[in-house]
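Asks: only geometry, no sequence info:
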């Protein structure tokens, strides 16, 4: 694979001189830990199907990473090769990311919720050389699914099964003792280190490329905003195959030489127990996680006075939830906004949570600029809504094989696709999206893709999917459908059809409304805003 990170070189000199690009990779921070604190606990991995957690000091983690590095090399993985994995929050996830960095390979974590439809595209488009899956997770047979796709993936050379029973098991291929020593050169800070797919509106995901410089610029700014140190213990419950989990719950603890505690299946009562037992101080996830923790504590779950800060991203946080978390958990919940393309670039500082988190999505961290522009392209004054643009140190390296979609002008301004306004202090509020997506529990639902698929159903004449408010998940999806004469369509049929077409359950609309016609302009353009207004009646608020 030949990567073309076209957005790197125009920023290299300025970002380096400003100190935002430090030209360090994760290999630097692992070496630092081995020198300064080899017996400090790096990872505590709690698995739902295993009684005791796996505890790895930095020394033990390094030994695991060394073996995986040699194992991947023996499979032919070299510099710039893509290694994909579809794993939960297990220690092997972190070890794989570190092993890829040692080789100079490109890490491509994929959410466990995805099935054949999404996976075939991602693995083929990224030309993945190795694909690693669990034998099973949450009762689903990933090995059988992956084997069924092999014929459609010409670039894939190896399927590796974690907890597998055959010769292609993770334990045999990547943790074996007989693999040769690694002698490669690793990666530079401007090499593509991470490929992560983001849900789009064009019917296909876009492959976001990050270098160590672009990724770590934001992580360092994040660390400074929260004052995180090696003494912090971070809860990793949000999926690490999202940038939130990968960057802030996996990489930040390693940068700090601190500890991350992994939870593979979200269970709020257990999370409270882990927070108390493991002395957790910080976490980051979407607002449903906070609501669940509050409910579990109100139901008698333990509360820890060490759990001080929670960064909430993915959707606006209801002010009532911020106050509830403060009263029930003693927790400061900070709002944040970001994208896979740029990380969490706006944050409400912990000491401003009461004043700002309920009404804004934070303000830019060091190295990031924002502007809001009107239809004429001019910057808008405070309080006026327009298109949100961002530029700076943590902006991505470009979209894989699609530089024409990078949406970045000659001055480095990236069109986020969001509508927003700025207040007098520079805090931003996202109050609309020009991209047609729904954010359900922090997960972007690619509306256009699901609509296009439903249009192919023999009973569907027209379809429009919009979001409606939900107290826990932020949004749910409602499909407004008109049916062809002589046909019928139901919620059950919609679910069956989407499942038959291998659409992950998280993308299925939770509600179906059958209509005689959908609202349109005189020119025939669909008026989704009217459907959104109708759908508000279905919602719940905290």
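Replies: Right, received. Where do you want to start? The shown structure was predicted, so the numbers you read here are calculated from the model rather than taken from an experiment.
Asks: from now on I want contacts and neighbour counts done on CA atoms only, so please keep to that.
Replies: Noted.
Asks: for the stretch 301-450 of the chain, just list every one of the strands.
Replies: Under the criterion DSSP state E, counting those that start in this stretch, the stretch 301-450 of the chain contains strands at 309-312, 332-339, 343-347, 363-364, 368-373, 386-392, 398-399, 414-422, 428-433, 437-440, 443-446.
Asks: now tabulate these in TSV and tack on distance to residue 77 and mean neighbour count.
Replies: TSV is the format used below for these (distance: least, C-alpha to C-alpha, whole Å; neighbours: other C-alpha atoms under 10 Å):
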stretch	distance to residue 77	mean neighbour count
strand 309-312	36	24
strand 332-339	29	26
strand 343-347	28	27
strand 363-364	38	24
strand 368-373	35	20
strand 386-392	32	23
strand 398-399	22	26
strand 414-422	33	20
strand 428-433	40	20
strand 437-440	35	21
strand 443-446	31	21
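Asks: check it against this one:
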């Protein structure tokens, strides 16, 4: 399925920004050169996560499983341009499922393990999937069987582990002629680099969850930018601690792993002791971690002294502003470079690396102004995108320093639009085709030659709790039907560990009282994911609103902070 218009494909291909590589073709290249090399490694604590033993696989062993998976999926009727919902933790099977589906030209739509029936049913409605792939148990709890009943339109259901009404791909083997038929089919129906590889999910800039289709050609420039920041070399070991469902992990690790023909070590869910142990025992060269973890490590030097991180060439960090103190201390005291990363599923890509900004204070605060005329940067992504800031009120472009504006971006990393959402797409692209990120930046002061962007906040009201996006509008709509509430609005409030938590501000009906537990029970009945649950409550007489009646969420946040 190709969604990119032909003129865009021809333009980017002519300029050398896009090519012919797919995830699967990159794997075949690595297999050809490194078949006996170790390729995929499970989390050490897999037994706790999934109930079975961790695996270590060479490229050849990966290939054998990928071929088996592809033949199983083909035998069960999956074909090019079908869509499959994938809900798997970071185990070695996840990249192999991606590879098998990529070979067939089937579109992968990965979702977080935290998603519940409410979110999955909405995605089913959006993409009409042909199949669902998940796992028998997760963290000691039955997982697949919870969602069996919501797939009611003949979707194929596959699992890792034995589950009623699911095909267990752990121990299933296709018929003797299925492999040959699968090979003939893929030869006759090749997947191109412009075909859609994934539909990831984001709350985007429109408030409600949207599918983000990305082709192989849209993913690869982001992967190459990540390889530049991680200073990846052939044969490197990469440690992926973020769920492999979005930009940070698919671009930064899945594709990057194959580009460097290295070893990918999986980690999930995040466990600090396991994470640090993996770095030292696996000789990890690059990984990523949220700012809260990096700050916590410096505040607990005993932990750092007990673990050997000397193998790391650098570590990526993003999702929230970085502390200058943190970046400087790791660089000067521990000889560890912290790279500042900003990106999105839609294709926003700003990367502040040491080989472009050596000063840790500047690197913590600023990002290079990629794609701005007159500024030259060495990261390859800077040559294939354009960025600008616009005033959120007037839409006029901002050229002066220290004036916040919305970041807009266009180019070879930027998606073509949300899945099946023409109205949302009309809102998020300007007349020149720039994507409106919904994020506020400002140009750095004159004494920095105005070379950098500084992150200021979000135009949108999206809540980011522990790296998970939460739409306040979605929760508003769900809670608005609560019988005790006249009005309600949800906001994020600051939290040192998670970044933000969810708070509810309610105007109650006369004579009513309400508790946080009542609200949680109400939302639990709606079957929403647990990470969206509110953790604090305020009641007020009126909600703050602007002249046209829109709730002013920034004032709600002040009620909690």
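Replies: Ah, there it is. Bear in mind the structure is a predicted one, so any value in this text is a computation, not a measurement.
Asks: where does the TM-score land?
Replies: For this chain pair, the superposition-based TM-score is 0.91 by TM-score structural alignment, normalised by the length of the first structure; 529 aligned residues with a C-alpha RMSD of 2.3 Å.
Asks: coming back round to it: so for residue 521 of the first structure, which of the strands of the stretch 301-450 of the first structure sits nearest?
Replies: strand 428-433 (20.2 Å; C-alpha to C-alpha).
Asks: chain center to the closest one, what's the gap?
Replies: 19 Å (C-alpha atoms, centre = their mean, to the nearest Å).
Asks: quick revisit: to residue 480 of the first structure, which of the strands of the stretch 301-450 of the first structure lies closest?
Replies: Closest among those, using C-alpha to C-alpha: strand 437-440, at 14.5 Å.
Asks: gap between the counterpart of residue 437 of the first structure in the second structure and residue 233 of the second structure?
Replies: Matched to the second structure by TM-score structural alignment, residue 437 of the first structure sits across from residue 462. With distances taken as C-alpha to C-alpha, to the nearest Å, residue 462 of the second structure is found 36 Å from residue 233 of the second structure.
Asks: what is the equivalent residue in the first structure for residue 344 of the second structure?
Replies: Match for residue 344 of the second structure (TM-score structural alignment): residue 339.
Asks: the longest helix seen in the second structure vs the first structure, average distance?
Replies: The single longest helix within the second structure, with elements called by DSSP state H, is helix 59-75. Following the fit onto the first structure, the mean deviation recorded for helix 59-75 of the second structure is 0.6 Å by mean C-alpha distance after the TM-score superposition for the first structure.
Asks: helices and strands around that helix, which ones?
Replies: helix 23-34, strand 38-41, helix 93-104, helix 178-188 (3 or more C-alpha pairs under 8 Å, 6 or more residues apart in numbering; DSSP states H and E).
Asks: quick one: contacts for the closest residue to residue 366 of the second structure other than its chain neighbours?
Replies: With sequence-adjacent residues excluded and distances taken as C-alpha to C-alpha, 6 or more residues apart in numbering, residue 366 of the second structure is closest to residue 454, at 4.8 Å. By C-alpha atoms under 8 Å, 6 or more residues apart in numbering, the residues touching residue 454 of the second structure are 365, 366, 367, 441, 442, 443, 444.
Asks: burial measure for the last one, as a count.
Replies: Other residues within reach of residue 444 of the second structure by the criterion other C-alpha atoms under 10 Å amount to 22.
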